[in-house]
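Chemist: Quick one, what's the 3D model for this:
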Amino acid sequence: MERLVETARDYAARATADNTNTAYARDWAHFASWCRRRGADRFTPDPQLIGLYITEMAAPQDGSPPLAVSTIERRLSGLSWNYQQRGQRLDRQDRHIATVLAGIRNKHGKPPEQKEPISPEELLEMVSLLSFGLRDMRDRAILLLGYAAGLRRSEIVGLDVNRDDTEDGKGWVEIEDGGAVIIQKTKTGWKEAEVARGSSDQTCPVRALKQWLHFARIDHGPIFRRVTRDNGGVQADRLSDKHVARLIKRTMLGAGLRSDVPDAERLKLFSGHSLRAGLASYAEVDERHVQKQLGHASPQMTRRYQRRRDRFRVNLTKAAGL
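Modeler: The predicted structure follows:
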């Protein structure tokens, strides 16, 4: 029975993504600290107490910056999940929570800040900065494959060479004659992304990936790994997803992109999401193909990524006779 209990706990932990579990744990720790400072009981899901908590998140009493509405909502989700794990229920529809949250949304709600998409021309300028040492071969494959497959940064570094290579892997790559197929584990099941070969060797993500695997001598386990300081070999550890964001910012600055903007502002324009947004915005194909590649359940979500979408392609004004 003890072994079954441990197995059940392991399955329960895998019900949500590792990043989500980490975020929820931080949410609970923050709430617990807030309760201790005020002598409140954190273990009882009291809607009135939660209402006061989110009020202080939106209007801190100590003069610290207020949290974004999306962060407050995420923290509420984290508290709900933590109470659920304790066999309790937090009623988020209770007026002490729902009305306060509605007021916070009305007063502090803002449109979501979106990172700039990277165009194909900009990506090639970034890639051109990279040499053919091991570290740069790895980074070239990250940029080209991440762009062509429309991957999140966690999905890029979560790839393994083969299926079931590692316990923490989020997918694997099958290289075929025509290209590569990326099979990934998502919140809603499994999805596939097809990455065909590029128009030239210099821009082909499949060739870049094969080149990295060959020279790094990787045939099992994580695809993207740390490289030794002397650039002479690879380590066994999986690369952190933060490396993708740092890589994009570094090569973007090095290529002189958006040089009319001060460096501090330029760094805020791009992130790991810029690869995914770039594919959605610049791929000249039918929208449904982009939706499938990104793994979106609806075209509405895909359109949020299409920063340069032609909003007035369908002219309802003229169609109405005006």
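Chemist: From here on, just use CA atoms for contacts and neighbour counts.
Modeler: OK.
Chemist: Report the separation between residue 220 and residue 210.
Modeler: 13 Å (Cα to Cα, to the nearest Å).
Chemist: Let me fix that, I meant to ask about residue 144.
Modeler: 12 Å.
Chemist: Settle it for me: which of those two has more neighbours?
Modeler: Shown here are residue 144 and residue 210; by other Cα atoms under 10 Å, residue 144 has more neighbours (25 against 15).
Chemist: quick one: the host helix or strand of that one to chain centroid distance?
Modeler: Applying DSSP states H and E as the criterion places residue 144 in helix 134-149. A distance of 17 Å separates the centroid of the chain from that of helix 134-149, by Cα atoms, centre = their mean, to the nearest Å.
Chemist: Touching that helix from outside, list them.
Modeler: The contact list for helix 134-149, computed with Cα atoms under 8 Å, 6 or more residues apart in numbering, reads 123, 127, 130-131, 152-153, 156, 182, 193-195, 203-206, 208-209, 211-212, 215-216, 224, 227, 231-233, 244, 247-248, 275-276, 278-279, 293-294.
Chemist: And the helices in the stretch 101-250 of the chain, which stretches?
Modeler: All helices of the stretch 101-250 of the chain, identified by DSSP state H, counting those that start in this stretch, fall at 120-127, 134-149, 153-157, 205-216, 242-254.
Chemist: mind listing the strands for the stretch 151-300 of the chain?
Modeler: 159-160, 171-175, 179-186, 189-196, 225-227, 234-238 (DSSP state E, counting those that start in this stretch).
Chemist: Can you lay out these as a markdown table showing mean neighbour count?
Modeler: Shown next, in a markdown table, are those (neighbours: other Cα atoms under 10 Å):
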| stretch | mean neighbour count |
| --- | --- |
| strand 159-160 | 26 |
| strand 171-175 | 20 |
| strand 179-186 | 18 |
| strand 189-196 | 16 |
| strand 225-227 | 19 |
| strand 234-238 | 15 |
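Chemist: Tell me which of the ones you listed sits nearest to residue 23.
Modeler: Relative to residue 23, the nearest member of these by Cα to Cα is strand 179-186, separated by 17.6 Å.
Chemist: Determine the set of other helices and strands touching that closest one.
Modeler: Taking 3 or more Cα pairs under 8 Å, 6 or more residues apart in numbering; DSSP states H and E as contact, the helices and strands that strand 179-186 lies on are strand 171-175, strand 189-196.
Chemist: now the other sequence, so there's something to compare against:
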Amino acid sequence: MSEEPPEPGELPEAAAAALPPLPPPTAFDAESLDRWFALLDPVRRSVRARGTWRAYAVDLAHFADWCAPTGRSPLPATPGTVTDYLTDHVESLSVATLRRRLAAIAVAHGVAGVPSPTHDERVPLVWRGLRRVHGPARPPRTVGAVEVRELLVLVAPLRDTVLDHRDRALLVMGFAGALRRSELSALDVADVAVAPERLLVTVRAAGSRPARVVELPRGRRVETCPVRSWRAWAGAARLVDGAAFRRTTRGGRSLRPERLGDRGVAEVVKRRALAVGLDPGSLSGHSLRAGFVTAASRAGVPAVSIARQTGHRSAAALAACVREDRPFPTNPAAHVGL
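Modeler: Below you'll find the predicted structure:
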């Protein structure tokens, strides 16, 4: 039960499973499990994105916490333990979350080289029943989009502090490049080439997918110009090499050496939304990417051009980013003579 189909070019799961297993972890808290997954060789880790491994660590820690009071083993786990866990949490967790928990359990057993309880016929049987009963009541959550007008509102209060320069560059470049939060987090200074009228940003894709180069043109407005925003941030932070976006001390008075994580990217969006009166609960790190796709679609940009910027590999995935809360001028129903 994988969380999503593999992208073309990724290492097949069977090939990764053929590699030597890891000894089981000595502790089952999220940090220990994250370190355990990090011990995997690069080939095996390349099957999934870094954020997915971190999510699996959190998921498996939750499963282990549930097992502990009754003395059940989380690894290896029995099919009965897994079905009881599913039944016990189906009212409190979404079907999507439980699906990812199942994937984490299966992957952890594969990493340890022991049979996965999710392959036993009882687990899929219980899973199908629970999903049939509880699935329709919990539709997938769709975050809101940050389009240009919202982006202008977000960056309007930003001034000349190091934190303000970082957040402006992150928001503007994240929108203009339609970048995932993991891609923003992974950017290095060396990935950003500055030209007079544009930035050329090398985006390192997860897994074995090839990197792509995204062009960010000079903007008409100073406050939403990717070129000027990056130059201001790089100058204020005295960036030479290493991570492009870094953490700051509390209050943003000075920089810390650590890379800003993908969760930190989402926190920037939410914090800046709260500061200007937008609902932070409806926005996330994905809102910048969804906003770009929506704005470009609304402007009539061909899908193939949008996908070249975003790196989407399918029309369905690209279409899922579009938020249609406002009428589209290119709606075909307006051109058929009604």
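Chemist: how about the strands of the stretch 151-300 of the first structure in CSV, adding distance to residue 288 of the first structure?
Modeler: Shown next, in CSV, are the strands of the stretch 151-300 of the first structure (distance: least, Cα to Cα, whole Å):
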stretch, distance to residue 288 of the first structure
strand 159-160, 25
strand 171-175, 23
strand 179-186, 18
strand 189-196, 13
strand 225-227, 33
strand 234-238, 33
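Chemist: Looking at these, spot the one closest to residue 110 of the first structure.
Modeler: strand 179-186 (28.4 Å).
Chemist: what about the helices in the stretch 1-150 of the second structure?
Modeler: 13-17, 30-38, 42-45, 50-67, 79-89, 95-112, 122-134, 148-155.
Chemist: which bit of the first structure covers the fourth one?
Modeler: Alignment of helix 50-67 of the second structure against the first structure: residues 18-35, by TM-score structural alignment.
Chemist: Now the matching stretch: buried residues?
Modeler: In terms of neighbour count (16 or more other Cα atoms under 10 Å), stretch 18-35 of the first structure has its buried residues at 21, 24, 25, 27, 28, 31, 35.
Chemist: Could you double-check that the fifth one lies in contact with residue 76?
Modeler: Same thing as residue 28 of the first structure. No - with contact defined as Cα atoms under 8 Å, residue 28 of the first structure and residue 76 do not form a contacting pair (9.6 Å).
Chemist: outside of stretch 208-228 of the first structure, which residues touch it?
Modeler: 134-135, 137-138, 140-142, 144-145, 156-162, 165-166, 169, 233-239.
Chemist: Try it again at 6 Å.
Modeler: 137-138, 141, 157, 159-161, 165, 233-235, 237-239 (Cα atoms under 6 Å, 6 or more residues apart in numbering).
Chemist: quick one on the thing from earlier: go ahead and build a ChimeraX selection from the buried members of the contacts of helix 134-149 of the first structure.
Modeler: With 16+ other Cα under 10 Å as the criterion, this ChimeraX line picks the buried residues out of the contacts of helix 134-149 of the first structure:
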select :123,127,152,153,156,182,193,194,195,203,204,205,206,208,209,211,212,216,224,227,244,247,248,275,276,278,279,293,294
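Chemist: Map residue 223 of the first structure across to the second structure for me.
Modeler: Match for residue 223 of the first structure (TM-score structural alignment): residue 244.
Chemist: Same question for residue 52 of the first structure.
Modeler: In the second structure, residue 52 of the first structure lands on residue 84 (TM-score structural alignment).
Chemist: got the contact list for its match?
Modeler: Contacts of residue 84 of the second structure by Cα under 6 Å, 6+ apart: none found.
Chemist: So it versus residue 92 of the second structure, what's the distance?
Modeler: 14 Å.
Chemist: and if you look at residue 225 of the second structure?
Modeler: Counting by Cα to Cα, the gap from residue 225 of the second structure to residue 92 of the second structure is 44 Å.
Chemist: Kindly report the same for residue 200 of the second structure.
Modeler: 45 Å.
Chemist: now residue 138 of the second structure
Modeler: Residue 138 of the second structure sits 11 Å away from residue 92 of the second structure, going by Cα to Cα.
Chemist: cool, and residue 173 of the second structure?
Modeler: Residue 173 of the second structure is 37 Å from residue 92 of the second structure, by Cα to Cα.
Chemist: Trace residue 103 of the second structure over to the first structure, please.
Modeler: So, by TM-score structural alignment, residue 103 of the second structure is matched to residue 77.
Chemist: Tell me the spatial nearest neighbour of its match, not counting adjacent residues.
Modeler: residue 24 (7.8 Å; Cα to Cα, 6 or more residues apart in numbering).
Chemist: aligned partner of residue 300 of the first structure in the second structure?
Modeler: Aligned partner of residue 300 of the first structure by TM-score structural alignment: residue 316.
Chemist: Give me the neighbour count for residue 148 of the second structure.
Modeler: Counted with other Cα under 10 Å, residue 148 of the second structure comes out at 17.
Chemist: what does it align to in the first structure?
Modeler: So, by TM-score structural alignment, residue 148 of the second structure is matched to residue 120.
Chemist: if I look at that match, how far off is residue 126 of the first structure?
Modeler: Where residue 126 of the first structure is concerned, residue 120 of the first structure sits at a distance of 10 Å (Cα to Cα).
Chemist: Looking at the contacts of stretch 208-228 of the first structure, which is nearest residue 175 of the first structure?
Modeler: Looking across these and measuring by Cα to Cα, the closest to residue 175 of the first structure is residue 161, at 9.7 Å.
Chemist: what's the counterpart of the closest one in the second structure?
Modeler: Looks like residue 161 of the first structure aligns to residue 189 there (TM-score structural alignment).
Chemist: Tell me who's in contact with that match.
Modeler: 241, 242, 243, 244.
Chemist: what about residue 202 of the first structure, how many neighbours?
Modeler: 14.
Chemist: excluding its backbone neighbours, what's nearest the aligned residue in the second structure for it?
Modeler: In the second structure, residue 202 of the first structure lines up with residue 223, judged by TM-score structural alignment. Once flanking residues are discounted, residue 223 of the second structure sits nearest to residue 155: 6.9 Å by Cα to Cα, 6+ apart.
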